[in-house]
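*Asks:* only geometry, no sequence info:
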């Protein structure tokens, strides 16, 4: 297990460095002059030259890349052309909202996927209806699900809010920026309830597609394991199908589902950025949407790098969990 952990951590570090290098190269390939973008179109040539020297843009490419890679562990992602603030400062204001939404969507996707697989495998009553609903939802893009959810659950039924993170004005001031967690820590259950209501629709819109992908892989793996010799032996000893599933089959079947979860995380991140626009969610999707029209490349690169690192971290965790679930995995 130690060997697996070391290999995964080294691989993750290499991938992050390669991603950071690619992001830096793409920024430098842009025809936009960062110094002129920061000073504005009316800046004089001498002012632009001074700003280029200040930013180190006249240094050799290798020196610029080295500074960029050395600065990343310290949180130096450059200055935003639009806000004139460090990109890391901007992300610090937007990331908590996105993290809360993404985490909720991942949890929902896992729960729905497991329920989908187990209910189908054990042939629970109503499992076919659930499977039909999930399959229909997974066939639609996340933005369309979001719009449909707003029309049904907000406009027609009035059950859930359609935009923002909260309807409460006097929110707790921290420490995490996650409204549900901060509300619990402050004993503000009104904040917790309101934040959860705002999370339901966007999180469901993001999680439907991944939940079906995870559920189908898990169901196939469960079906295969249930036909194995050890499962038949357990039933011959008098165990019920549910007991066989809980005690023997599930752990052996979870590996492929974990792999699919890691693959789906990237799609979920993309869905988060789109769904945030529909629900006016104040996360990095909003920040990116505001940065693209003005070609704010440091901000766009910062978001890209952050999402890439998140994807690598989650897949590394998935690999480690697979090793814990199946001790035979050593590489």
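*Replies:* Perfect, I can see it now. Remember, it's a predicted structure, so these values are computed and weren't measured experimentally.

*Asks:* can we go C-alpha only for contacts and neighbour counts from here?
*Replies:* Fine.

*Asks:* In contact with residue 31, which residues?
*Replies:* Listed by CA atoms under 8 Å, 6 or more residues apart in numbering, the contact set of residue 31 is empty.

*Asks:* Provide the secondary structure category for it.
*Replies:* For residue 31, the assignment made with DSSP: H, G, I helix; E, B strand; the rest coil gives coil.

*Asks:* For residue 254, grab the count of nearby residues.
*Replies:* 20 (other CA atoms under 10 Å).

*Asks:* actually residue 109, not the one I wrote
*Replies:* By other CA under 10 Å, the residues close to residue 109 number 27.

*Asks:* my guess is it meets residue 211, correct?
*Replies:* Yes - taking contacts as CA atoms under 8 Å, residue 109 lies within contact range of residue 211: 4.2 Å.

*Asks:* how about the helices of the stretch 101-250 of the chain, start to end?
*Replies:* Applying DSSP state H, counting those that start in this stretch to the stretch 101-250 of the chain gives helices spanning 127-138, 142-149, 179-186, 189-226, 229-236, 241-244, 250-278.

*Asks:* In JSON lines, list the ones you listed along with distance to residue 173.
*Replies:* Shown next, in JSON lines, are the helices of the stretch 101-250 of the chain (distance: least, CA to CA, whole Å):
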{"stretch": "helix 127-138", "distance to residue 173": "37"}
{"stretch": "helix 142-149", "distance to residue 173": "29"}
{"stretch": "helix 179-186", "distance to residue 173": "8"}
{"stretch": "helix 189-226", "distance to residue 173": "12"}
{"stretch": "helix 229-236", "distance to residue 173": "53"}
{"stretch": "helix 241-244", "distance to residue 173": "46"}
{"stretch": "helix 250-278", "distance to residue 173": "22"}
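
*Asks:* A further structure is provided below for comparison with the first:
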């Protein structure tokens, strides 16, 4: 197990090193002059040249690269050309909203996938309807599902809000920045209900695709396990279906689903940027949407690095959990 952990951590570090190098070179060849963007179009050429010298942009490429990597290792992601603040400070404001939305959506995806897989494999009543619903929802692009949800649940039914994280002017603000946790810590259950109403639709839109993918893999694995000898033996000695499912089927079926869950969570990091834009969610998606039109490459690169680090870390954890569930993988 320790060898597996060491290999996964080393592979993750290598991926991040390659991504850092790619971002550095993309920044060098990006359109627009970052110094001119920061100082404004009216700055004289002498002022621009002095700023380039001060920022070290005239240094050799190797020096600039190692300075860039050293800054990242120390948490310095550069200065946003749009806001004029350190990128890491901007990200600290936007990450909690994205983390909250992604976590809730991932939990919903796991729950929907489990219900979909078990209901389909055991032929529960309503299993076909759930399968059809998830298939349709997962096959449509997330932004179209989001627009359809807005039209149905906001415009026609008026059940759910569709913009922002809360409609309350005095909503809890701190210490975590994750509003659901902050509302619980402050005992503001009125705010918690409003926060959940704002979370429900975007998190459900974000969860549909991953739920379908994870559910399909888990269903196939469950069907294979149900036909195995040890399951037939457990049934023949009188164990209940619940006991068979919990003790013998799910544990032996969860490995492939864990791998798919890690992959889908990584893909969810990309989808969340689109969903946040549609629902005006004040997270990393909004930050990127405001940064790209003004060629704010440091801000965009900072978001890419944060999401990539999260993706690598989560997939490493998933590999370790999969090995714990099936020790044969660690050998």
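*Replies:* All right, it came through fine. The structure displayed is predicted, hence computed values, not measured ones.

*Asks:* Mind checking the TM-score on these two?
*Replies:* Once superposed, the chains reach a TM-score of 0.97 (TM-score structural alignment, normalised by the length of the first structure), with 331 aligned residues with a CA RMSD of 1.1 Å.

*Asks:* hmm, back to that, relative to residue 21 of the first structure, which of the helices of the stretch 101-250 of the first structure is closest?
*Replies:* helix 250-278 (19.7 Å; CA to CA).

*Asks:* And the closest one, what does it pack against?
*Replies:* helix 87-121, helix 142-149, helix 189-226, helix 284-291, helix 297-325 (3 or more CA pairs under 8 Å, 6 or more residues apart in numbering; DSSP states H and E).

*Asks:* how far off helix 87-121 does it point, in degrees?
*Replies:* 130 degrees (axes from the mean of the first three to the mean of the last three CA atoms, to 10 degrees).

*Asks:* Tell me the buried residues in helix 250-278 of the first structure?
*Replies:* For helix 250-278 of the first structure, burial by neighbour count (16 or more other CA atoms under 10 Å) applies to 250-255, 257-266, 268-269, 271-278.

*Asks:* Tell me roughly how far it lies from the second structure on average.
*Replies:* Following superposition, helix 250-278 of the first structure is found to deviate from the second structure by 1.1 Å on average (mean CA distance after the TM-score superposition for the first structure).

*Asks:* Tell me which of the helices of the stretch 101-250 of the first structure sits most buried.
*Replies:* Comparing the helices of the stretch 101-250 of the first structure by mean neighbour count (mean count of other CA atoms under 10 Å), helix 189-226 ranks first with a mean of 22.

*Asks:* what range in the second structure matches that helix?
*Replies:* Using TM-score structural alignment, helix 189-226 of the first structure corresponds to residues 189-226 of the second structure.

*Asks:* Now find how far off-centre the matching stretch is within its chain.
*Replies:* Averaging C-alpha positions (CA atoms, centre = their mean, to the nearest Å) puts stretch 189-226 of the second structure 13 Å from its chain's average.

*Asks:* Quick one: average offset of that stretch versus the first structure, please.
*Replies:* Comparison of stretch 189-226 of the second structure with the first structure after fitting gives an average deviation of 0.6 Å (mean CA distance after the TM-score superposition for the first structure).

*Asks:* got the contact list for the closest residue in space to residue 166 of the second structure that isn't next to it in sequence?
*Replies:* Closest residue to residue 166 of the second structure apart from its sequence neighbours, by CA to CA, 6 or more residues apart in numbering: residue 195 at 5.2 Å. The contact partners of residue 195 of the second structure, taken as CA under 8 Å, 6+ apart, are 165-166, 179-180.

*Asks:* That's all I had, so thanks and see you.
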